[in-house]
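Asker: Everything below, folded, please.
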Amino acid sequence: MKIAIFSNDKPKSRTFRNKLSRELRDRNIILTSRDPDIVVTVGGDGTLLSAFHRYAHQLDRIRFIGVHTGHLGFYTDWRDYELPELVEALTKDSGQSVSYPLLDVYVEYFDGGHDHYVALNESTIRRVNKTMKSEVYIRNELFESFRGDGLCISTPTGSTAYSKSLGGAVLHPRLEALQMTEVASINNRLFRTLSSPIVIAPDEFITIRPDAQEDYILTVDSFTHRVRPISQVTFRVAKERIHFARYRHMHFWDRVEDAFIGSKQSHVKRS
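Answerer: Below is the predicted model of the structure:
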């Protein structure tokens, strides 16, 4: 088995990375950043997102493990004080995993060019200084004419990220679906949108056709792309999936409760 360790540069993460590297080498496990079987990320969700995009072309044969060294990690199952347990689990690995759906983002430009991305959390399209005007289609049928700051399309796991802050619902990752949430939509006698998040089925897709302008910003997870004039962006459930090595199971709603409410921990402390 070949393992890559992908870490941020914070002292706590570097210390854990170095200790983990020594422990794995002592067990004759190959450490390499090229064609690994497992990628262990050390940091938080941002670190895992960076690793995901680093290895996006190898998703069919890579499993990820997240180690949390900061304050909040939704994708990270392990804590930095659990080094012996993690090493033991890696040593006895039997290929177990759980997979989550991803977002396919296909961008077409007025000059005939195109770009293709895969997102773990979400993608947004926004205009910088003025109102974004765009037509929104579902399966090539016009759904609404949008006016506002922008639109966010998220995966089920991404529903706990930016989409949630926009008022979107939290979706269980077993749902093969996408969610679109509005960013500061304009609703008056002239402009009218649904003004509500929508969730679409896996065989459907969303196409956004903005007015021809040059000041749009397209984001894919935490990465920002200032792009040339966009003809349209199409979002659908990706063919690829992300796979996490799961040596212990944490129920999705327990993960949500722990990340955003924490009432169980508070109850334990009070007890």
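
Asker: make it CA atoms for all contacts and neighbour counts henceforth
Answerer: Noted.

Asker: Okay, helices next: where are they in the stretch 51-200 of the chain?
Answerer: With helices called from DSSP state H, counting those that start in this stretch, the stretch 51-200 of the chain shows them at 83-91, 162-165.

Asker: H116 is nearest to which of the ones you listed?
Answerer: Among those, helix 162-165 comes nearest to H116, with 21.2 Å by C-alpha to C-alpha.

Asker: ok, and what's touching that closest one?
Answerer: Outside of helix 162-165, the residues within contact range by C-alpha atoms under 8 Å, 6 or more residues apart in numbering are E122, C152, I153, S154, A169, V170, T181.

Asker: one step back: please work out which of the helices of the stretch 51-200 of the chain is packed deepest.
Answerer: Each of the helices of the stretch 51-200 of the chain was scored by mean neighbour count; the highest is helix 162-165, a mean of 18, by mean count of other C-alpha atoms under 10 Å.

Asker: What distance do you get for M250 to A177?
Answerer: 22 Å (C-alpha to C-alpha, to the nearest Å).

Asker: make that Y162, sorry
Answerer: 16 Å.

Asker: and if you look at I186?
Answerer: 26 Å.

Asker: Output the longest helix belonging to the chain.
Answerer: The single longest helix within the chain, with elements called by DSSP state H, is helix 11-26.

Asker: the inter-axis angle of that one versus helix 83-91?
Answerer: With axes from the mean of the first three to the mean of the last three C-alpha atoms, to 10 degrees defining the directions, helix 11-26 sits at 50 degrees from helix 83-91.

Asker: so what does helix 11-26 touch, helix or strand wise?
Answerer: strand 2-7, strand 30-31, strand 38-43, helix 83-91 (3 or more C-alpha pairs under 8 Å, 6 or more residues apart in numbering; DSSP states H and E).

Asker: Need the contact partners of the last one.
Answerer: Outside of helix 83-91, the residues within contact range by C-alpha under 8 Å, 6+ apart are F16, L20, E23, L24, R27, W78, Y247.

Asker: Let me have these in JSON lines, extended by neighbour count.
Answerer: Output for the contacts of helix 83-91, formatted as JSON lines (neighbours: other C-alpha atoms under 10 Å):
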{"residue": "F16", "neighbour count": "18"}
{"residue": "L20", "neighbour count": "19"}
{"residue": "E23", "neighbour count": "16"}
{"residue": "L24", "neighbour count": "17"}
{"residue": "R27", "neighbour count": "10"}
{"residue": "W78", "neighbour count": "18"}
{"residue": "Y247", "neighbour count": "18"}
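
Asker: just those now: which is nearest K133?
Answerer: Nearest member of the contacts of helix 83-91 to K133, counting by C-alpha to C-alpha, is W78, at 43.4 Å.

Asker: Next one: the closest one from M250, what distance?
Answerer: 11 Å.

Asker: coming back round to it: could you redo the helices and strands packed on helix 11-26 as JSON lines and give each row distance to L103?
Answerer: Output for the helices and strands packed on helix 11-26, formatted as JSON lines (distance: least, C-alpha to C-alpha, whole Å):
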{"stretch": "strand 2-7", "distance to L103": "23"}
{"stretch": "strand 30-31", "distance to L103": "30"}
{"stretch": "strand 38-43", "distance to L103": "21"}
{"stretch": "helix 83-91", "distance to L103": "29"}
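
Asker: And this one, please, so the two structures can be compared:
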Amino acid sequence: MTEGKVAIIQNKQEASSAANNKLTALLKEANYTIDQNDPDIVISIGGDGTFLSAFHEFDHKLDRIRFLGVHTGHLGFYTDWRDFELEELVSNLSNDENPPISYPLLDVQVKYYDQKKPQRFLALNEATIKRATRTMVADVYIKDEIFERFRGDGLSVSTPTGSTAYNKSVGGAVLHPRINAFQLAEIASLNNRVFRTLGSPIIISDSEWLEISLEESSDYMVTIDRFTVEHDEIESISFKIADERVHFASYRHMHFWRRVKDSFIGEV
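Answerer: You can find the predicted model right below:
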């Protein structure tokens, strides 16, 4: 009896290769098929960065793929299992006793001056907009209504799960991943008697959308998670909660705030 098809994505660390070899053997013993092209379950081995890579490799099949993360270092926000728990992982996966869980994603649409149709991306963590050599000037619209004119180094728009990543480092709030919303955080905004922004992170609901309209320039740097959008003529970028969601297999419900505490505070 075949349990299902599994793809394994690992980083280049020796510990990850060893875990991959052991996990592959255990999965085959449990009647799983290793299929790197058309899997039902995608397992990443490494850290949160490896999980991001695995997500984007299969983000066109989110309606039927579940993800699972194995960490070969310190526990991450997407990687619930450790490399010494592989037997338990496979047993848990086969029994599938944990309730299904999914988290929101960010729908990012980039509009170019030389293209009529926007280019669409999905972000698991965040998207950022910066300017290479000069102050970035952008008009921020919420539900098609002007909110502010931003001047500064850039803007970050993140999902709840991405709120503990780059968003946190630029002063954004930490959101519980069950909240179906996204967040706008400023990166070194310019505030004085002449120029003024809100200066605080903004939480935007799933019924609203955000558009950032840019001054015409060819030196914008746009990132989607770990990837860079390479195009010179970016006119605007819009954001909303995506219809798609990321689904997890064999998810262990570690208390989210305990995970935040362990990652950023430690013992009190």
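
Asker: What value does the TM-score take for this pair?
Answerer: Between these two chains, after superposing, the TM-score reads 0.95 (TM-score structural alignment, normalised by the length of structure 2); 264 aligned residues with a C-alpha RMSD of 1.4 Å.

Asker: on that earlier part again, so for I186 and A177 of structure 1, which sits in the more crowded spot?
Answerer: A177 (23 against 18; other C-alpha atoms under 10 Å).

Asker: quick one: what's aligned to the more buried one in structure 2?
Answerer: Counting by TM-score structural alignment, A177 of structure 1 lines up with A181 in structure 2.

Asker: Check E23 of structure 1 too.
Answerer: E23 of structure 1 maps onto L26 of structure 2 when the alignment is built from TM-score structural alignment.

Asker: so who does its match touch?
Answerer: Going by C-alpha under 8 Å, 6+ apart, L26 of structure 2 touches L86, E87, V90.

Asker: Take these and map them onto structure 1. Which survive?
Answerer: Among the contacts of L26 of structure 2, the ones still in contact in structure 1 (both residues aligned by TM-score structural alignment, their matches' C-alpha atoms under 8 Å) are V90.

Asker: Name the nearest of the contacts of L26 of structure 2 relative to G4 of structure 2.
Answerer: Of all the contacts of L26 of structure 2, G4 of structure 2 sits closest to V90, with 12.0 Å by C-alpha to C-alpha.

Asker: Quick one: residues contacting V237 of structure 1.
Answerer: With contact set as C-alpha under 8 Å, 6+ apart, V237 of structure 1 has these partners: P101, L102, L103, D104, E176, A177, L178, P202, F205.

Asker: Going through the residues you listed, which ones are buried?
Answerer: The neighbour count (16 or more other C-alpha atoms under 10 Å) marks P101, L102, L103, D104, E176, A177, L178, F205 as buried among the contacts of V237 of structure 1.

Asker: so the second one touches S123, yeah?
Answerer: No - checked against C-alpha atoms under 8 Å, the pair L102 of structure 1 and S123 is beyond contact range at 10.9 Å.

Asker: re earlier: and of the helices and strands packed on helix 11-26 of structure 1, who's closest to V67 of structure 1?
Answerer: Minimum separation from V67 of structure 1 across the helices and strands packed on helix 11-26 of structure 1 (C-alpha to C-alpha) falls at strand 38-43, 4.8 Å.

Asker: quick revisit: in JSON lines, list the helices of the stretch 51-200 of structure 1 along with distance to I261 of structure 1.
Answerer: Output for the helices of the stretch 51-200 of structure 1, formatted as JSON lines (distance: least, C-alpha to C-alpha, whole Å):
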{"stretch": "helix 83-91", "distance to I261 of structure 1": "26"}
{"stretch": "helix 162-165", "distance to I261 of structure 1": "14"}
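
Asker: Which among these is found nearest to R270 of structure 1?
Answerer: Among those, the nearest to R270 of structure 1 by C-alpha to C-alpha is helix 83-91 (27.9 Å).

Asker: mean shift between that closest one and structure 2?
Answerer: By mean C-alpha distance after the TM-score superposition for structure 1, the fitted helix 83-91 of structure 1 averages 1.5 Å away from its aligned residues in structure 2.

Asker: In structure 2, which residues correspond to that helix?
Answerer: Using TM-score structural alignment, helix 83-91 of structure 1 pairs with 86-94 in structure 2.

Asker: re the thing from before, can you tell me which of the helices and strands packed on helix 11-26 of structure 1 is nearest to S266 of structure 1?
Answerer: Of all the helices and strands packed on helix 11-26 of structure 1, strand 38-43 sits nearest to S266 of structure 1, with 24.1 Å by C-alpha to C-alpha.

Asker: mean shift of the closest one relative to structure 2?
Answerer: Aligned to structure 2 and superposed, strand 38-43 of structure 1 gives a mean residue distance of 0.5 Å (mean C-alpha distance after the TM-score superposition for structure 1).

Asker: List just the nearest of the contacts of L26 of structure 2 to D225 of structure 2.
Answerer: For the contacts of L26 of structure 2, the nearest to D225 of structure 2 is L86 (27.9 Å; C-alpha to C-alpha).

Asker: For that closest one, give its distance to I187 of structure 2.
Answerer: Using C-alpha to C-alpha, L86 of structure 2 is found at 40 Å from I187 of structure 2.

Asker: ditto for I43 of structure 2
Answerer: To I187 of structure 2, I43 of structure 2 is 33 Å away according to C-alpha to C-alpha.

Asker: looking at it, T160 of structure 1 is touching V170, isn't it?
Answerer: Yes - between T160 of structure 1 and V170 there is a contact under C-alpha under 8 Å: 5.8 Å.

Asker: Settle it for me: which of those two has more neighbours?
Answerer: Taking neighbours as other C-alpha under 10 Å, T160 of structure 1 and V170 compare with T160 leading, 21 against 18.

Asker: just the strands in the stretch 101-250 of structure 2 please.
Answerer: Remark: strands assigned in the stretch 101-250 of structure 2 by DSSP state E, counting those that start in this stretch are 101-112, 119-123, 126-131, 136-142, 145-158, 181-189, 202-205, 210-214, 220-224, 227-229, 234-248.

Asker: Point out the one among those that comes closest to G69 of structure 2.
Answerer: Nearest of the strands of the stretch 101-250 of structure 2 to G69 of structure 2, taken as C-alpha to C-alpha: strand 234-248 at 8.9 Å.

Asker: which part of structure 1 lines up with that closest one?
Answerer: Under the criterion TM-score structural alignment, strand 234-248 of structure 2 matches residues 230-244.

Asker: ditto for stretch 139-154 of structure 2
Answerer: Under TM-score structural alignment, the match for stretch 139-154 of structure 2 is residues 135-150.

Asker: residues in contact with the matching stretch?
Answerer: With contact meaning C-alpha under 8 Å, 6+ apart, stretch 135-150 of structure 1 is reached by 124-127, 130-134, 182-187, 191-194, 204-210.

Asker: ok now the match of helix 83-91 of structure 1, how far from the chain's centre?
Answerer: For stretch 86-94 of structure 2, the separation from the chain centroid amounts to 25 Å (computed by C-alpha atoms, centre = their mean, to the nearest Å).
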